[in-house]
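1. A predicted structure for the sequence below; I have some questions about it.
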Amino acid sequence: MREEIVQFGDDNRLSGILTLSPEMVTDRPLVIFLNAGIVHHVGPNRLHVKLARALAEERYEVLRFDLSGLGESLPAPAGKGYEEQSIADTRQAIDMMQARFGERPIVLAGICSGADNSYRTALRDDRVTGLILLDPYAYQNTTAQISDLAKRAQDPERWKRLAGRLLSGTEGAEDEEEIMEDDNDRIPPEREVFGADLQSLTQRGVSLLMLYTSSVRHLINARNQFHQTFRDFDFADKLEVDVLSHVDHTYTELGAQKELSQRLLNWLAV
């Protein structure tokens, strides 16, 4: 396994790191990791580095790159909004990978906004045959809400925090968990639109792996809840969804990182 700095796109504005396998296998997809928010191409807790190296050891060619204006990539010329520019940047990353390794299938992967940009790009580009979406858009499920409220009610530490705020006269202060839930400026598409888009992708033959963490437990905290929410849509057995209730949003724990790495390898091997 070795790594190589690459520059590509218009005027070589975009920059990334290629993680190359010890022995190229030409029938395997090319994997591209997108930025998680404003974190550059190493990923939160260096997650993208670890995942790219683990995949490369199993003979996948992997790119982790920075979108325009992030990390080591230069800003884009004015003219496109964030979403359109992100799609354009990702398509240029696909161009580079296929020019380098041949017209092999493309798998896009990302956390949070990286998942959003992967999904949007796949809708525009038929070269994308797989999506790894980590904490993609989530939609309120009544069962999840009830389950989450019940779990909170049984948490003695939460009651201690509430008592502390009352005694200190700060009863109006928000709970840390409540701040976590509301501190998210991603605006999801309507449920019907997202479901129809996923159905369109799967019917095109795109395989999807969607993993939710504890950060959205108030919206979804069991895999069957996703299928309840989207029961009106047919994903043709091309969509795998799971809830990792023991994992935080950025996979901070080393055990969670190893678990994710193995999960990705198992999914890619199918």
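-> Done, it's in.

2. okay, CA-based contacts and neighbour counts for the rest of this
-> OK.

3. where along the stretch 101-250 of the chain do the strands fall?
-> Applying DSSP state E, counting those that start in this stretch to the stretch 101-250 of the chain gives strands spanning 106-111, 128-134, 207-213, 239-244.

4. take this one as well and set it beside the first:
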Amino acid sequence: MDTLRLDTITIHWLNGGDTNMDGGAIFGVVPKPLWSKKYAHNEKNQVKLRTDPLFIQWEGKNFLIDAGIGKSKLTDKQKKNYGVTKESQLEADLQKLGIYSEDVDYILMTHMHFDHACGLTSLEGETYQSIYPNAKIITSKIEWGEMKKPNIRSRNTYWEQNWTAIKNQVETFEEEWTYGPFKMIYTGGHSDGHSIILIQDKTKVCLHMGDILPTHAHQNVLWVTAYDDYPIDSIRQKQKWIQWGVDHKAWFTFYHDNIYRALKWNGDGQIIESLRIE
């Protein structure tokens, strides 16, 4: 289990499952001769993307950032289409840390697409139940509205089985939500309600940009995925927050990257410190 130590906080990456997505979709309009120099692909033109939530403890409270792809939530066709080679092992990983699903206090959702939200619920008998029944699930007001009433494009990623069982646990915000060292900030872009997360721990800071910066190879502000509903908003937010992170010597942390858990860039865009996946 990979970890990053700040001042008083340790971030643990949990195994949320592995996908292999079409490279053209993940890098959008960027030509393959360019993105393939930055990120490996297989013979099917797929790039490996993890779906690994971050787990953090702070003053006796347990926090998750996003929830993985879950177990037994995808059909065989979906597993094939998304190149799923491994499903979530979140509960087993949490137990290694002495934590059970009932102990999770907060789940901070950057957005509610299936590869981030499937791990919130599981099928028990004939109905879906919350895996983390005591947690407050935080997401933006816009994202929660999108989740419950998806449009013709987004209904393929906002699934009813991922929200009905947790609807009474959800708390929404409009622009910002703050709790201790955590701050969620609404950005839009990848989805209409997408948010990023800042973690400020005394002298050290982490910037978790969710799917507007899904991998280190998306460092170029113009490189956004074909899944982004509002790519211009993604670009504007990347311009703002990547520069902010560089200026504040922040760790950029990742949910999807298959090479780095976290890294720091300098003003020239060079990696000056990193935590690679073991």
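-> Sure thing, it's come through. Computed from a predicted model, the values in this text were never measured in an experiment.

5. just the TM-score for the two chains, thanks.
-> Once the chains are overlaid, their TM-score stands at 0.32 when taken by TM-score structural alignment, normalised by the length of structure 1; 154 aligned residues with a Cα RMSD of 6.5 Å.

6. on that earlier part again, out of the strands of the stretch 101-250 of structure 1, nearest to residue 98 of structure 1?
-> When the strands of the stretch 101-250 of structure 1 are compared by Cα to Cα, strand 106-111 sits nearest residue 98 of structure 1, at 8.7 Å.

7. the closest one vs strand 128-134, what angle?
-> In terms of direction (axes from the mean of the first three to the mean of the last three Cα atoms, to 10 degrees), strand 106-111 of structure 1 departs from strand 128-134 by 10 degrees.

8. could you check the angle strand 207-213 makes with strand 106-111 of structure 1?
-> Interaxial angle of strand 106-111 of structure 1 relative to strand 207-213 (the same axes, to 10 degrees): 10 degrees.

9. picking up where we left off before, can I get the strands of the stretch 101-250 of structure 1 in JSON lines with mean neighbour count and distance to residue 159 of structure 1?
-> Rendered in JSON lines, the data for the strands of the stretch 101-250 of structure 1 read as follows (neighbours: other Cα atoms under 10 Å; distance: least, Cα to Cα, whole Å):
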{"stretch": "strand 106-111", "mean neighbour count": "26", "distance to residue 159 of structure 1": "32"}
{"stretch": "strand 128-134", "mean neighbour count": "25", "distance to residue 159 of structure 1": "31"}
{"stretch": "strand 207-213", "mean neighbour count": "22", "distance to residue 159 of structure 1": "24"}
{"stretch": "strand 239-244", "mean neighbour count": "17", "distance to residue 159 of structure 1": "25"}
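
10. out of these, which gets nearest to residue 165 of structure 1?
-> Nearest to residue 165 of structure 1 among the strands of the stretch 101-250 of structure 1 is strand 207-213; the distance by Cα to Cα comes to 28.2 Å.

11. what kind of secondary structure is residue 31 of structure 1 in?
-> strand (DSSP: H, G, I helix; E, B strand; the rest coil).

12. same check, this time on residue 5 of structure 1
-> Per three-state DSSP, the local secondary structure of residue 5 of structure 1 is strand.

13. rewinding a little: with distance to residue 182 of structure 1 added, can I get the strands of the stretch 101-250 of structure 1 in a markdown table?
-> Formatted as a markdown table, the entries for those read as follows, by distance: least, Cα to Cα, whole Å:
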| stretch | distance to residue 182 of structure 1 |
| --- | --- |
| strand 106-111 | 18 |
| strand 128-134 | 19 |
| strand 207-213 | 16 |
| strand 239-244 | 20 |
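
14. closest one to residue 263 of structure 1 among the ones you listed?
-> If we rank the strands of the stretch 101-250 of structure 1 by Cα to Cα, the stretch that ends up nearest is strand 207-213, at 9.6 Å.
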